[in-house]
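A.B. asks: Need a 3D model of the following:
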Amino acid sequence: MIENFWKDKYPVGVAAEINPDQYPNIQAVLQQSCQRFADKPAFSNMGKTLTYGDIYKLSGDFAAYLQNHTDLQPGDRIAVQMPNILQYPIVVFGAIRAGLVVVNTNPLYTARELEHQFNDSGAKALVCLANMAHLAEQVVPKTGVRSIIVTEVGDMLPMFKRLIVNAVVKHVKKMVPAYKLPQSTSFLGALAKGRGQAVKEASPANGDVAVLQYTGGTTGVAKGAMLTHRNLVANMLQVRELMGANLNEGCEVVVAPLPLYHIYAFTFHCMAMMLIGAHNILITNPRDLPAVVNDLSRYRFTGFVGLNTLFVALSNFEGFRKLDFSSLKLTVSGGMALQQATAERWKAVTGCAVCEGFGMTETSPVATVNPFSAIRLGTIGIPVPSTLCRIVDDEGKVLELGETGEICVKGPQVMKGYWQRQEATDEILDAEGWLKTGDIGLIEPDGYLRIVDRKKDMILVSGFNVYPNELEDVLATLPGVLQCAAIGVPDEKSGEAIKVFVVVKPGESVTKEQVMAHMRANLTGYKVPKCVEFRDVLPTTNVGKILRRELRDEELKKAGAQ
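C.D. replies: Sure, this is the predicted structure:
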């Protein structure tokens, strides 16, 4: 029944199915796109642009270096630890062409986190930015990493600008702590050694792992999701199918402010946008709003990929509001719940509606998305082609339309499993290929899905389920509120009580009384918070997702100390 339910839910012109075996591997897509769009811009950063032809040549040089000047073999893991700079796609595509498995690594990881990820993945090589090479010096001796390539921020810029940028970063901003890695090779040196040497193009099977993508680790030890060539090819085809009618091949200019090492940006910009020959504008530091605005002012961008926190920050920044949005026709939101007030504000500023999708590392990542021709705020859209969703209760029973339970997903983009963690894999992925998302939601009669909240974030107040997303959506509509979060805290009377955290917009004021009155006016009694705390900032992940877990842990420590 569920297979047939989705077939007629797609807009006219959108196929219900894609062929995940259309390409044998990622290399085939890369080669096709780089030939078709050879002269088209692929990635720009700091005023420098690389065409698709440039990316293919440079990634070939890097692949040749890996094959001829290291002892790495197909299937070996290579950790890639860089922000959004031009070196990133060169390294990733070069590594894949050489047959290696990419281990995306957060540049802001601590030494402890790096040691865990390198050892857990069995990484034998590391490409890192000089800014964090001092951590590599500490960590590498405790791991199996033997080949190290170090790059500097400005390495892909023209020579004079490169020297200035790298000198400023190192000596003026002092962003490169001293390090000693005598066994390392410079990125430019690696390219030079590989230049002119033949690449033995790897030909992995579509079921082979292409990327080990580690989960955020906010729920325990970070695990590596095994994403195969087929997983990633399927997801890029699924994304293209749902957006294809809105985008013109070889013509789109898409802003990439989210880190490429995160699966959301990785699949969208390095995979799906490659398929249509789009021009990706890499933003190295999205927190530096003046620099972001300066970068964007150079381009007539047509697409923007972000998340709620970033949309809020930009919409409230005067410089951003003055940009020319006349070409913007696509804004995609993912990574965290999109608040309705944020979506409305973004549209008022840019004139472009926000299209919200849903996914997770384990689904490569896109599982559902609002069709661009039929966006419905407050929902996560419909499953992407060749994908099924169902809602189950705590016992695994499949629920009816409109009933609330855990969202489960099945499709060709669902991961192979967790790297060397069969027990953890079995907990989330069943023998039929259904993946438990850990998100609570429902399916509406017309096929749109609505997330109520994360299963673990649910607050239980006197036996009533309260979902933080709803509280935050309401609180975000109160004038003067910049950011907010809601959690459950221990309470003798009700089991849990609701506490909200509020960040107020600069130059404005909000009182506890105003917050309480606003919540009482918009929510039933048991959903009204008992505590309000004002803060200057809220803890977030590196992609801007608010860490409710960290706030809960802080409250538990306070309760334990009393």
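A.B. asks: contacts, neighbours, all on C-alpha from now
C.D. replies: OK.
A.B. asks: Within the helices and strands, which one has the residue nearest to the spatial centre of the chain?
C.D. replies: Centroid check for the chain by Cα atoms, centre = their mean gives Y264 as the closest residue, at 3.0 Å. Taking DSSP states H and E as the definition, Y264 sits inside helix 263-265.
A.B. asks: Same check on A225?
C.D. replies: Assigned by DSSP H and E, A225 falls in strand 224-228.
A.B. asks: hang on, the earlier thing: how about the contacts made by the closest residue to the residue nearest to the centre of the chain other than its chain neighbours?
C.D. replies: Here the nearest residue to Y264 in space, its sequence neighbours aside, is P365; by Cα to Cα, 6 or more residues apart in numbering that works out to 6.0 Å. If a contact means Cα atoms under 8 Å, 6 or more residues apart in numbering, then P365 has N235, I263, Y264, T267, F358, G359, Q413 as its contacts.
A.B. asks: Can I get the residues you listed in CSV including secondary structure?
C.D. replies: Supplementary listing: these in CSV, determined by DSSP: H, G, I helix; E, B strand; the rest coil:
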residue, secondary structure
N235, helix
I263, helix
Y264, helix
T267, helix
F358, strand
G359, strand
Q413, coil
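A.B. asks: What sits closest to N522 if chain neighbours are left out?
C.D. replies: N522 sits nearest to V474 (Cα to Cα, 6+ apart), 7.1 Å away.
A.B. asks: Tell me how far whichever strand or helix holds that neighbour lies from the chain's centre.
C.D. replies: Secondary-structure assignment from DSSP H and E places V474 in helix 468-475. Put simply, helix 468-475 sits 22 Å off its chain's centre (Cα atoms, centre = their mean, to the nearest Å).
A.B. asks: Now do the buried residues in that helix.
C.D. replies: P468, N469, E470, L471, E472, D473, V474, L475 (16 or more other Cα atoms under 10 Å).
A.B. asks: doesn't A517 make contact with the residue nearest to N522?
C.D. replies: No - in terms of Cα atoms under 8 Å, V474 does not count as a neighbour of A517; the distance is 11.7 Å.
A.B. asks: just to revisit the earlier point, ok, the residue nearest to the centre of the chain - contacts?
C.D. replies: G334, G335, T361, S364, P365, V366.
A.B. asks: Just the ones of those residues in helices?
C.D. replies: Of these, none are assigned to helices by DSSP state H.
A.B. asks: mind putting those in a markdown table, distance to I283 included?
C.D. replies: Output for the contacts of Y264, formatted as a markdown table (distance: Cα to Cα, whole Å):
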| residue | distance to I283 |
| --- | --- |
| G334 | 17 |
| G335 | 17 |
| T361 | 22 |
| S364 | 22 |
| P365 | 21 |
| V366 | 22 |
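A.B. asks: quick one: which of those is nearest W419?
C.D. replies: T361 (13.0 Å; Cα to Cα).
A.B. asks: how about this one, so we can line them up?
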Amino acid sequence: MSEEAIYYPTYGEALTAHAAEMPDQIALRFGDRTTDYKTYDRHATQIANGLAAMGLSKGDRIAYFGKNSDRSVELAMGAARAGIVFIPIIWRLSPKEVDFILNDSGAKILFVEPEFAAQLPFEGETIQTDDSFDSWRDGQSDAPVTTEVGAQDALLQLYTSGTTGLPKGVVLSHHNGTNLRPLMKKHNIYWYCAERGETMIFAMPYGHIAGVGTALGAVLGGQELIIHREFDPALMIADTQKYQVAWIFIVPAALGIMLAHPDAANADFSSVKGLTYGASPIPLDMLKEGVERLKCDFAQLYGLTETFGTVISLSPGDHKPENVKGREHVMKSAGQPMPGVEVRILDEDLNPLPAGETGEVAIKSDCVMLGYWNRPEENAKAMIGDGWFRTGDAGMLDEEGYLYIQDRIKDMIISGGENVYPAEVESAVYGHPDIADIAVIGIPDEKWGEAVKAVVVAKPGSGLTEQDVIAYAKDNIAGFKCPKTVDFIDALPRNPSGKILRRELRAPYWEGKERAVN
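C.D. replies: Predicted coordinates:
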């Protein structure tokens, strides 16, 4: 059987296969450190045995708090091999948010980068991912792991903010992530399944599915993963040239920053086969500039944490004006379903709507999560039977099967690729003694796609200022979730049942826009 057709039920099995067939191929590159597949495989086994020696067993959970590194990637694979659920936490979250996640998740051990260790209140055992981590890992047995791990076993637990303001743990299985690759190969979705040995840069935050998913996808396909601690436009440009990078995944805001960097003007991007982007649509002018500078294929990816990332894609062909002449509108879509993915548009009673009508986007796929951790009510709302999952996005399917995202039913804001829920921000800010009422909305922003705005009703005679509100928010939630601007009004618009009419608040800022997402 050819490599293209192989289905690896678990990530551990994929790593073992690559280690046996191309042991000397570089798997991980982080700064001056390189790790080949033979060593990567051994390290994953040692980490798995090390976790077992600490008393952990299949189904237990460990957390990681820090930025991207080769150690954090190896840790994920070691946990996967042991059947232990891996919980990477977004490092930009506030201590209060991280504390909630650690308590909710049931993590028994926290692995943390030294620079963050002092700020985390964790009662369990903590291991720092510095040189001492290497010593711990290398001191463990490299005997084969005896724990049986199957395709449907839990692999990841990623926390996504919720409409209630409390983060939810999205539990994903091995199969959620491994099932698509054979289908992608069969249907030549080449921009989503790089070849063995090809190079790709990993620079997106590890606590997101776009981050840890990229790292896991590389081991599934046998690629060389070039790891950046965080997005750095100069480093991305330099490494693309130095290591002849073939594939880049990035959010549009980061692409704009990279293209604007002085080093981009004379950079040699000739090795790049394709650039995939997600989290928000790409502005047409940025797309044109990107294609002109990089001269490679562009593809849009749409998905959610709950679907292990991509389930819809706008192909490279649909990014080329000559291919869509007379139907240029498809360039404004999220794309078409990937092989093995079904999409429906539902009305308020969860009945399917015909093409051309707007409703809630629902997905059916083997990529759909196992469920939310300890959230039975949330699961009942989202998982509606026969494998269908409600995304919370409002969209429309056209006659050709292209999906157009129109709005966000759950009011989510995407700023620079980060998800922000209004209810979470409102809950964090409402405690200010001078705030009588508050609503949070997303408004267009040229650099970040959307920016967070608070609309506040101040208590009479308080003298509350914009800076007061922003400073209070920063004490309670991560900086990227805090309002960038504040408007003061006399009363918030509400419907007869008392619900805030966010759409009415957003309307002036989105006037002239074709959709209420940016």
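A.B. asks: picking that back up, what lines up with the residue nearest to the centre of the first structure in the second structure?
C.D. replies: Aligning on TM-score structural alignment places Y264 of the first structure opposite A210 in the second structure.
A.B. asks: before we move on, what about A367 of the first structure?
C.D. replies: Aligned partner of A367 of the first structure by TM-score structural alignment: V311.
A.B. asks: Distance check, its match against Q336 of the second structure.
C.D. replies: 9 Å (Cα to Cα, to the nearest Å).
A.B. asks: Then T35 of the second structure?
C.D. replies: 37 Å.
A.B. asks: Comparing these two, which residue is more hemmed in?
C.D. replies: Of the pair T35 of the second structure and Q336, Q336 is the one with more neighbours under other Cα atoms under 10 Å, namely 23 against 19.
A.B. asks: Could you pull up the residues touching the closest residue to the more buried one other than its chain neighbours?
C.D. replies: Excluding the flanking residues, the one nearest Q336 of the second structure by Cα to Cα, 6+ apart is Y402, at 4.8 Å. Contacts of Y402 of the second structure were listed using Cα under 8 Å, 6+ apart, and they are V330, S333, A334, G335, Q336, P337.
A.B. asks: Over to V354 of the first structure?
C.D. replies: V354 of the first structure is in contact with L330, T331, V332, S333, A343, W346, K347, I375, counting by Cα under 8 Å, 6+ apart.
A.B. asks: wait, which of these is closest to P107 of the first structure?
C.D. replies: Using Cα to Cα, these come closest to P107 of the first structure at S333, 22.9 Å.
A.B. asks: Could you check how far the aligned partner of the closest one in the second structure is from W388 of the second structure?
C.D. replies: In the second structure, S333 of the first structure lines up with Y277, judged by TM-score structural alignment. Going from Y277 of the second structure to W388 of the second structure by Cα to Cα gives 25 Å.
A.B. asks: Settle it for me: which of these two has more neighbours?
C.D. replies: The neighbour comparison of Y277 of the second structure against W388 (other Cα under 10 Å) goes to Y277, with 23 against 17.
A.B. asks: Go ahead and confirm the more buried one touches F249.
C.D. replies: Yes - using Cα under 8 Å, Y277 of the second structure is in contact with F249, at 5.6 Å.
A.B. asks: Mind giving me the packing neighbours of the longest helix along the second structure?
C.D. replies: Secondary structure of the second structure read by DSSP H shows that its longest helix is helix 37-53. Helices and strands touching helix 37-53 of the second structure, as assessed by 3 or more Cα pairs under 8 Å, 6 or more residues apart in numbering; DSSP states H and E, comprise helix 11-21, strand 26-30, helix 70-82, helix 131-138.
A.B. asks: please redo it, this time with the cut-off set to 7 Å
C.D. replies: helix 11-21, helix 70-82, helix 131-138 (3 or more Cα pairs under 7 Å, 6 or more residues apart in numbering; DSSP states H and E).
A.B. asks: Quick check: next helix or strand after it?
C.D. replies: Trace forward from helix 37-53 of the second structure with DSSP H and E and the next one is strand 61-65.
A.B. asks: Which stretch of the first structure lines up against that next one?
C.D. replies: The aligned range for strand 61-65 of the second structure is 77-81, by TM-score structural alignment.
A.B. asks: And that stretch against the second structure, how far off on average?
C.D. replies: Averaged over the aligned pairs, stretch 77-81 of the first structure sits 1.0 Å from the second structure after superposition, using mean Cα distance after the TM-score superposition for the first structure.
A.B. asks: Check what contacts that stretch and list those residues.
C.D. replies: 100-107, 121-129 (Cα atoms under 7 Å, 6 or more residues apart in numbering).
A.B. asks: give the contact list for T16 of the second structure.
C.D. replies: By Cα under 7 Å, 6+ apart, the neighbours of T16 of the second structure are D41.
A.B. asks: That one matches what in the first structure?
C.D. replies: By TM-score structural alignment, T16 of the second structure lines up with Q31.
A.B. asks: Show me what counts as buried in the match of strand 61-65 of the second structure.
C.D. replies: Within stretch 77-81 of the first structure, the residues that count as buried by 16+ other Cα under 10 Å are R77, I78, A79, V80, Q81.
A.B. asks: Give me the neighbour count for the equivalent of L66 of the first structure over in the second structure.
C.D. replies: Per TM-score structural alignment, the equivalent position to L66 of the first structure in the second structure is L51. Look at L51 of the second structure: counted by other Cα under 10 Å, it has 21 neighbours.
A.B. asks: what does the one 5 residues further on give?
C.D. replies: Here the count is done by other Cα under 10 Å, and L56 of the second structure has 19 residues near it.
A.B. asks: now do A260 of the second structure
C.D. replies: Neighbour tally, A260 of the second structure, other Cα under 10 Å: 12.
A.B. asks: One more: A254 of the second structure?
C.D. replies: A254 of the second structure, neighbours per other Cα under 10 Å, totals 20.
A.B. asks: List the contacts of it.
C.D. replies: Per Cα under 7 Å, 6+ apart, neighbours of A254 of the second structure: none.
A.B. asks: Would you mind measuring from it to F86 of the second structure?
C.D. replies: Distance, A254 of the second structure to F86 of the second structure, by Cα to Cα: 27 Å.
A.B. asks: same check, this time on A362 of the second structure
C.D. replies: The value you get for A362 of the second structure to F86 of the second structure, if Cα to Cα is used, is 27 Å.
A.B. asks: How about Y243 of the second structure?
C.D. replies: From Y243 of the second structure to F86 of the second structure the distance is 30 Å (Cα to Cα).
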